[in-house]
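In: Below is the sequence, then the predicted model.
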Amino acid sequence: MDLCIIMIFRGPEEPFSPLLTGGTAGETGRPLSMFESSRIDSILVRAPNWIGDAVMSLPAVGAIGGLFPGAALAVLAKPWVRDVYGGDDAAATEVLTYEAPGRHGGAGGLVRLAAELRARRFDLAVLLQNAFEAALIAAAAGIPQRVGFDVQLRGPLLTTPVRLTRELLDGHHVDYYMAVAEALGAARPERPRPVIRLGADELDRADRILSREGIDASVPFVAMAPGASYGPAKRWHPLRFARAATALGRSLGAPVVVFGGPGDMDTARKVEEGTGTTVFNLAGRLQLREFMAVAARSALFLTNDSGPMHIAAALGVPTVAVFGSTDPKRTGPLGAHTAVVSSPPPCSPCFERTCRYGHYDCLDAVSTESVVEAALGLAERAAGRRR
């Protein structure tokens, strides 16, 4: 089985031309540039529900904000992704929390949420989340213009349904979300890619966290995120992460910091216990913006295909990702310093959470040596470009 190491550098591409259906835009095939920005004072963007998808939607949110520069732009997001859209220079002027489970859960919660949104009198809803429920809430909230992909039988609830083409499905998710912004009339950047910028106060907070943990903030460290909430078909073995941590820590003379959410704590502990070098385990101990700020201090980030992968790449940290059941052409990290290591068998990509055959060959075939080689090469190239 051949090993595949993919270096991802985004080049210029031809813009997508998604077909529009329904309403005036669908009848003429025109994008929604017919919306006069002076008539759009308030926009609601429904965010995706996964951290990685939220990061990949950032270029689209920025494009929407740029198209309507005088409008207030609120993002409606689940609690675990809301902080992706924060920050001093974020396109969103406000982030609203969709508390489900919680006060917005169930039929009564949907009615409550729709009433809250109706009181805000939004002029335009842009649905980057594809559930029928997203369109139902926007319509129930009385938002007059509702734009999103025509999926999940929700077309009648949209004033401008956007056709989901095979080209979009097979392309990168950044372009997938950008297509909705383009349907509004937004210009497509030559190289759309997510960027996360942190404020000075957030970076100061990161230094205090590192100091609290006994980590010298002036010394670059190797970061690792061995989890992936999607499922085991995206998780490289923790003992291989541990061996890679040992090799990279010794080669670079750097400590290793392990990250993860509450659900990754057992995996992170296995990495910590199996590593033969200085390692600090912060899994389950940081809020999302704290993780971003601490990760931004790292010299190298080793990860699975996961939310932390997209965050690290968007921060500009050299990022090496191990791919198993998923496709880097669709969800690979985008950035100046990114690499993907994979060894796909004939059944990959299958996009399954667990292996239907029970063997996980797509992950087992990725050796520690190949990942370490890719990581050291990327770290060297990144250091050379910084000189």
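Out: Cool, got the structure. Numbering: from 1, shown residues only.
In: hey, let's count contacts and neighbours off CA atoms from now on
Out: OK.
In: what's the closest non-adjacent residue to the residue minimising distance to the centre of the chain?
Out: What sits nearest the mean C-alpha location of the chain, by Cα atoms, centre = their mean, is residue 52, with 2.3 Å. Nearest in space to residue 52, with sequence neighbours left out and distances taken as Cα to Cα, 6 or more residues apart in numbering, is residue 307 at 3.9 Å.
In: hold the first one in mind and look at this next one:
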Amino acid sequence: MQGFEPEEPGNPDVVGWGVGPVLERFERVRRIAVLRGGGLGDLLFALPAVAALQAAYPDASVTVLGTPVHQELAASIAGPAYDVRILPFAEGIRPGPEDPAALEAFFTQMNRETLDLAVQLHGGGRFSNPFLLRLGARHSVGSRTPDAARLERNLPYAYYQHEPLRALEVAGLAGAPPAGLEARLRPLDRYAGGLDPFLAGESAVVVIHPGATDPRRRWPARSFGEVAAACAADGARVLVVGTRDEEDLAATVVETAASARVTSLAGELELGALAALLAAASVLVGNDSGPRHLAQALGTPTVGLYWAGNVINAGPLGRSRHRVHLSWLTHCPECGADITQIGWTAPRCPHESPLVAGISVGAVYQDVRMFTAKSPLPRGR
């Protein structure tokens, strides 16, 4: 089984099927570490695999090796029971100033904990597989590009693959079939009370998130503002959310809408309060970003703005609760570079012009109306 890469459906080591082959479970697994750095959405993509591992190894503890926002999510929202240990800064793992002493201390501590299984859900493995191997686990599984270090069981890495399904396919290498295809979370009651001034008496609440880590994924804030104005004119309460870094974007949405029923809460909400707001909302309108993925995990309908390549990796699977508006651009509007050749195989061009600017305001608004008007569509999970 050393270096296994699933190729033949008839392989005798394959005992079942999930998203991909489900191999035999490892024996005597009591401690599992899952490597998944990045932002809020990155952890949400990994949670179905975490749930699968927990179901396959019910006596094992699961620790996610992640980032501060992952730790905040685990502490402030109800969901799968797992711990989060914050990763040290390391190239290709967690961007920031590397401290060799901190790295050594991290690996020393992880080796002391005698991990039974290490699971790599952090990309193609060029940096993450060597990092994972230094944890000293008895068993290792993950994805890998041809130039990455081999783990005990390997999934060939292709950039264009739905991230939650990729994570589930990796979990299958460890003998864990899917327990669900998407993350499922619940808000904590303690955060709901502070939202009463914004939600009391409202029949429809539209939450707008105009931000995204990558500027190319951002629909123009003024386009969001036009949607906000139309929703407010229909009688909906519109709340604009975001981080402190996104306050200017939120202010532009509010300014464009020019309505007393449109308010910015950017920079004001803890993650738990954001989750409570999203769970109470009629719909979230946003780019391919963490709050959109969080709304989906909470069971809230969404209207998402996506570049076509991103929807392959990060789009919702269903369309009853989630509507997707696509930009089909294939070349950079500034330099003409082929923007479909991205990931580990090719460098991206340096330009940051939005790729989704051409999406129709009217089309987005019509989908929002589908969720704010009365509808027989159930909100149950």
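Out: Cool, got the structure. Remember, predicted model here, so these are calculated numbers, not experimental data.
In: Post the TM-score for the overlay when you can.
Out: Aligned and superposed, the two chains score 0.81 in TM-score terms (TM-score structural alignment, normalised by the length of the second structure); 353 aligned residues with a Cα RMSD of 3.2 Å.
In: Aligned to the residue nearest to the centre of the first structure, what sits in the second structure?
Out: Under the alignment (TM-score structural alignment), residue 52 of the first structure pairs with residue 41 in the second structure.
In: ok, longest helix in the first structure?
Out: helix 368-386 (DSSP state H).
In: Verify the contact between the residue nearest to the centre of the first structure and residue 310 for me.
Out: Yes - Residue 52 of the first structure lies in contact with residue 310 (Cα atoms under 8 Å); the separation is 5.7 Å.
In: which residues of the first structure fall in strands?
Out: Taking DSSP state E to define them, one finds strands in the first structure at 4-7, 42-46, 72-77, 94-97, 124-127, 145-149, 160-162, 222-225, 256-258, 279-281, 300-304, 319-322, 338-342.
In: The second one vs the second structure, average offset?
Out: Going back to what we said before, that points to strand 42-46 of the first structure. Strand 42-46 of the first structure differs from its equivalent in the second structure by a mean of 0.7 Å after superposition (mean Cα distance after the TM-score superposition for the first structure).
In: wait, isn't residue 223 of the first structure in contact with residue 257?
Out: Yes - shown here, residue 223 of the first structure and residue 257 form a contact pair, counting by Cα under 8 Å, at 4.9 Å.
In: Comparing those two, which residue is more hemmed in?
Out: Shown here are residue 223 of the first structure and residue 257; by other Cα atoms under 10 Å, residue 223 has more neighbours (28 against 25).
In: need the strands of the first structure in TSV with distance to residue 202 of the first structure, can you?
Out: Converted to TSV, these look like this (distance: least, Cα to Cα, whole Å):
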stretch	distance to residue 202 of the first structure
strand 4-7	30
strand 42-46	25
strand 72-77	21
strand 94-97	18
strand 124-127	30
strand 145-149	34
strand 160-162	38
strand 222-225	18
strand 256-258	18
strand 279-281	20
strand 300-304	19
strand 319-322	21
strand 338-342	24
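In: Buried deepest among those, which one?
Out: strand 319-322 (a mean of 30; mean count of other Cα atoms under 10 Å).
In: how many neighbours does residue 6 of the second structure have?
Out: The burial count for residue 6 of the second structure: 18, using other Cα under 10 Å.
In: Ok, residue 358 of the first structure next?
Out: There are 8 residues near residue 358 of the first structure, going by other Cα under 10 Å.
In: Equivalent analysis for residue 362 of the second structure, please.
Out: Neighbours around residue 362 of the second structure, by other Cα under 10 Å: 13.
In: Give me the spatial nearest neighbour of the corresponding residue of the first structure for it, chain neighbours excluded.
Out: Residue pairing (TM-score structural alignment): residue 362 of the second structure is matched to residue 369 of the first structure. Once flanking residues are discounted, residue 369 of the first structure sits nearest to residue 244: 7.7 Å by Cα to Cα, 6+ apart.
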